[in-house]
Every structure is written in C-alpha cells, then in structure tokens.
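Student: Predicted model and sequence below, questions to follow.
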Amino acid sequence: MSDPVTILVDADACPVKEEIYRVAQRYKAHVRVVSNSPFRVPVSERVKRVVVSDSFDAADDWIAENAGPRSVVITADILLAERCLKAGATVLAHNGKPFDLASIGSAVATRAIMEDLRAGMDGIGGGPPPFSKADRSRFLQSLDRIVVDLERAG
C-alpha cells in the first residue's frame, strides 16, 4: 500500500480550507495546515496544524521541504508553487487553477513584471479580483480530481 496523499496548505491567506478538509476526509488524505500563526483545524488524526516561526518565508520553506510526488500544495504564491513543482508535487491555486511545469516560468516572469509595475504606482490600483463562488466550486472540483488521480497512481 502506498503512502496517503498529503495536502499541504499555505494557510495564511487560504480561503478554501473548509473545502480542503471535506475532500481530505472523503479520500482519507492527510492535511498539513502551515502558517505563521495558529489556525483552528478539525479534530482529526489526519489533519495537523504546523505553526512555523514568523521569519520571512518560514511557512514556504516548510512546505517546499515537505512537498513531493504524493503531495498536493495549495497556494497562491507563484514562487512557492515553482519550488514545489520542482520537488514533484502537484500544485493548485485557491481558485482551482493548477500550476504546472509548462506554465510556471511565464507565471514567475509575469509576477516580476507586475511587481515592477506596482512599485511604480505608489499603491494605486487594485489587487486580485474578489474570490467568487465559481472560484470555490472550481477549486473543489480540481482538488477532488487531483486527489483521485494521485490515489489511482498509487
């Protein structure tokens, strides 16, 4: 029998924790909720809270170090996504959009360009679009499909 699928959650700004817990319970996957501060997590032997130091990138470092072929990383952080993909993990954004090796390079480049543009705008401008019900639904469907595929792959 292979190791269970483990879902690693970049939790500080994750709007889909409840959906993650539901999918994990359905497939008996393990969940690690990683953050710089404590979060409530369901009482379950498969769900663990991992509180790291508040040093810069401590949560990202923990996730990247623990990511592998039997893990799904949930993050909106493009640089963390890149590190986890290189470790063999499957990576999914909160809106259900997968990160993959074919597209991560352009995502990193776009991130750098946008960072430069924002730096020149002195706080003017928006941010990401509001999180919607469609995003939540797309995320749930994507996570479900990924966990099923990893379970089948054994």
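Tutor: That came through, no problem. Numbers count the residues shown, from 1 in each chain.
Student: going forward, measure contacts and count neighbours with C-alpha atoms only.
Tutor: OK.
Student: is it fair to say residue 128 lies in a helix?
Tutor: No - looking at residue 128 with DSSP: H, G, I helix; E, B strand; the rest coil, it is coil, so not inside a helix.
Student: list the contacts for the residue positioned nearest the centre of the chain?
Tutor: Centroid-nearest residue in the chain, with CA atoms, centre = their mean: residue 74, separated by 1.3 Å. Residues near residue 74 by CA atoms under 8 Å, 6 or more residues apart in numbering: 7-10, 91-94.
Student: ok, so of those residues, who is nearest residue 115?
Tutor: Of all those, residue 115 sits closest to residue 93, with 18.9 Å by CA to CA.
Student: Show the contacting residues for the closest one.
Tutor: Residue 93 neighbours (CA under 8 Å, 6+ apart): 74-76, 99, 139.
Student: Inside strands: which ones of the residues you listed?
Tutor: Here DSSP state E is the test, and the contacts of residue 93 give 74, 99 as lying in strands.
Student: Name the member of the contacts of residue 93 with the most neighbours.
Tutor: Neighbour counts for the contacts of residue 93 (other CA atoms under 10 Å) peak at residue 74, which has 30 neighbours.
Student: Touching stretch 135-144 from outside, list them.
Tutor: Contact with stretch 135-144 is made by 16, 19-20, 23, 92-98, as judged by CA under 8 Å, 6+ apart.
Student: for comparison:
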Amino acid sequence: MTTLYIDGDACPVREEAYRVAERFGLEVFVVANGSRPIRPTGRPNVQLITVDAGADVADDWIADRMTATDVCVTSDIPLASRCLAKGGRALSPKGHHWTPDNIGSALAGRAVAEHLRATGINTGGPASLTKDDRSRFLSALDAAIQAARKPAPPKMMVPPGGF
C-alpha cells in the first residue's frame, strides 16, 4: 500500500497533498521537528509526527520507513536521494520529480551552493511558490502516486546457462 510522507516543517503544499491523498485513500505522515507549528488537520488519514529537534531527524524518520511503493514530498535534496535509494518516489513542492537520472546533479549543485554560502557568497533563496507551481505539484503528485501503486513488472528469470 502506498503511503505519502511529507517533510513538513516548511512544506507550502500540505493542504493540496492532503486532498490528493484523500482522493486516493492514502495514509499521510507529516513529519516535522515542531520548529513551525502545524495545525492538526482533522483528517483521519493524516498523522502529524513531531520528532526531536536536530539535523536530519525528520529526514531519518521518513527515510527509515520509505518503501518502493511510497511517495515523499520534500524540498530537501539529500532526503529525496535517500527516498530514491529505497526505490520510492520523491517530488518537490513545485512539482519537480526527483529521479535517479537527475538527483546526482542536484546533489552536486547543492554542494556547490553550500560551499559558496560558507565563503560568504549569497546564493539567494528559493523563489516563492506560484499558482502554476501549485498546479504542477498537483499533477506531479497524482502521477507519482499512480506510478507507485502500479505493481512492479515481474523479473524475468534466466535459467542457469541461459536460454
């Protein structure tokens, strides 16, 4: 069964994700360290998980539970990479699908930006979320959930010595 994980502290599309998850009948875990209060949703399929403060504690909680049939919404590129490593799907709040083909360059770009910031260079922050971003996110989440729910194709067994 597919589960939706939301990296919750700064996720601007929680409400959109809740609606999509409800339509698909998915369980949702919104994981945060409580640095920004998140109001309870009143939705029976949504659980708010508050983890201890600390670097990557929420990410660890999600990555430890992620499976190949799950989807994670996150802006955190290292968390997206960890979700992909588990065979799951990850997408950003702007509707960008993280994949094994694009995650490496995203991690490299993040490392470069981190280095520039450490040397005092302002790399700017993320652009504000637009109406088009929200629309793209809804489409991307729908597609990710549908893909996650499809059974994996059967593996072809090759007999010893080939065919």
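Tutor: Cool, got the structure. Computed from a predicted structure; not experimentally measured.
Student: which residues touch residue 16 of the second structure?
Tutor: Each residue near residue 16 of the second structure by CA under 8 Å, 6+ apart is listed here: residue 138.
Student: those strands in the second structure, which residues are they?
Tutor: 3-7, 27-32, 46-50, 71-73, 89-91, 97-98.
Student: Which of those sits closest to residue 111 of the second structure?
Tutor: Here strand 97-98 is closest among these (CA to CA), at 16.7 Å.
Student: about what we covered before: tell me which of the contacts of residue 93 of the first structure is nearest to residue 119 of the first structure?
Tutor: For residue 119 of the first structure, the nearest member of these is residue 76. The distance, counting by CA to CA, is 19.9 Å.
Student: so who does the closest one touch?
Tutor: 92-94.
Student: Mind putting these into a markdown table with distance to residue 106 of the first structure?
Tutor: Shown next, in a markdown table, are those (distance: CA to CA, whole Å):
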| residue | distance to residue 106 of the first structure |
| --- | --- |
| 92 | 16 |
| 93 | 16 |
| 94 | 19 |
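Student: Check the residues you listed against residue 109 of the first structure and report the nearest one.
Tutor: residue 93 (17.2 Å).
Student: in the first structure, which spans are helices?
Tutor: Secondary structure of the first structure by DSSP state H: the helices cover 17-27, 58-66, 78-86, 101-119, 133-153.
Student: which of the ones you listed sits most buried?
Tutor: Burial of the helices of the first structure is given as mean neighbour count (mean count of other CA atoms under 10 Å); helix 78-86 ranks first at a mean of 21.
Student: Relative to the second structure, what is the average displacement of it?
Tutor: Compared with the second structure after fitting, helix 78-86 of the first structure deviates on average by 0.7 Å (mean CA distance after the TM-score superposition for the first structure).
Student: sorry, back to before: with distance to residue 153 of the first structure added, can I get the contacts of stretch 135-144 of the first structure in JSON lines?
Tutor: Formatted as JSON lines, the contacts of stretch 135-144 of the first structure follow (distance: CA to CA, whole Å):
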{"residue": "16", "distance to residue 153 of the first structure": "25"}
{"residue": "19", "distance to residue 153 of the first structure": "23"}
{"residue": "20", "distance to residue 153 of the first structure": "20"}
{"residue": "23", "distance to residue 153 of the first structure": "18"}
{"residue": "92", "distance to residue 153 of the first structure": "18"}
{"residue": "93", "distance to residue 153 of the first structure": "22"}
{"residue": "94", "distance to residue 153 of the first structure": "24"}
{"residue": "95", "distance to residue 153 of the first structure": "25"}
{"residue": "96", "distance to residue 153 of the first structure": "21"}
{"residue": "97", "distance to residue 153 of the first structure": "21"}
{"residue": "98", "distance to residue 153 of the first structure": "18"}
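Student: what's the closest of these to residue 43 of the first structure?
Tutor: Closest approach between these and residue 43 of the first structure, by CA to CA: residue 20, at 14.1 Å.
Student: Tell me which residues touch the closest one, please.
Tutor: Residue 20 of the first structure makes contact with 7, 140, 143, according to CA under 8 Å, 6+ apart.
Student: Filter those residues by whether they're kept in the second structure.
Tutor: Retained in the second structure by both residues aligned by TM-score structural alignment, their matches' CA atoms under 8 Å are the following of the contacts of residue 20 of the first structure: 140, 143.
Student: picking up where we left off before, relative to residue 35 of the first structure, which of the helices of the first structure is closest?
Tutor: helix 58-66 (5.6 Å).
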